[in-house]
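J.: Provided below for reference: sequence and predicted model.
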Amino acid sequence: MIWTIIGILLLAWLLGFLFKIAGGLIHILLVIAGIVFIIKLIRK
């Protein structure tokens, strides 16, 4: 489940970066996804 969310956010970030769509929001969501991923790795 987490891998799907990270994949979708990464794809949205790339599309936002290429087409300048909601750039700030996508970057914030990507950072949040990265933090959640790191927390999940640490807690395993």
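T.: Yep, it's here.

J.: Going by C-alpha atoms from here, please, whenever you check contacts or count neighbours.
T.: Will do.

J.: what does the longest helix belonging to the chain rub up against?
T.: Taking DSSP state H as the criterion, the chain has its longest helix at helix 23-43. Contact with helix 23-43 is made by 2, 5, 6, 9, 10, 12, 13, 16, 17, as judged by CA atoms under 8 Å, 6 or more residues apart in numbering.

J.: Presented hereafter is structure B, for comparison with structure A:
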Amino acid sequence: MFGWAITFLIIAIIAAVLGFGGIAGTAIGIAKIIFFVALALLVISLVYGLVTGRRPPVS
């Protein structure tokens, strides 16, 4: 998910440089939403892992 956030951030930067303000604003908004959703899922996953005490499988 963080990869998607970075992708939308790059799209926003390129659109801003080329003068497409509306597209840049929309892309940066999407990037923010995806970033915070990914961050929330990461925290939930870490807390769940600590509470249950399960270790990830080792390959």
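T.: Okay, I see it. Bear in mind the structure is a predicted one, so any value in this text is a computation, not a measurement.

J.: May I ask which helix or strand encompasses the closest residue to residue 21 of structure 1 other than its chain neighbours?
T.: In space, and not counting its chain neighbours, residue 21 of structure 1 is closest to residue 15: 7.4 Å by CA to CA, 6 or more residues apart in numbering. According to DSSP states H and E, residue 15 of structure 1 maps onto helix 2-19.

J.: cool, residue 48 of structure 2 as well?
T.: Short version, using DSSP H and E: residue 48 of structure 2 is in helix 21-52.

J.: Just the buried positions in that helix, please.
T.: Within helix 21-52 of structure 2, the residues that qualify as buried are 23, 24, 27, 28, 29, 30, 31, 32, 34, 35, 38, counting by 16 or more other CA atoms under 10 Å.

J.: Could you do stretch 5-12 of structure 1 as well?
T.: 6, 9, 10, 12.

J.: quick one on the thing from earlier: go through the contacts of helix 23-43 of structure 1 and name the one nearest residue 44 of structure 1.
T.: For those, the residue nearest residue 44 of structure 1 by CA to CA is residue 2; the value is 13.5 Å.
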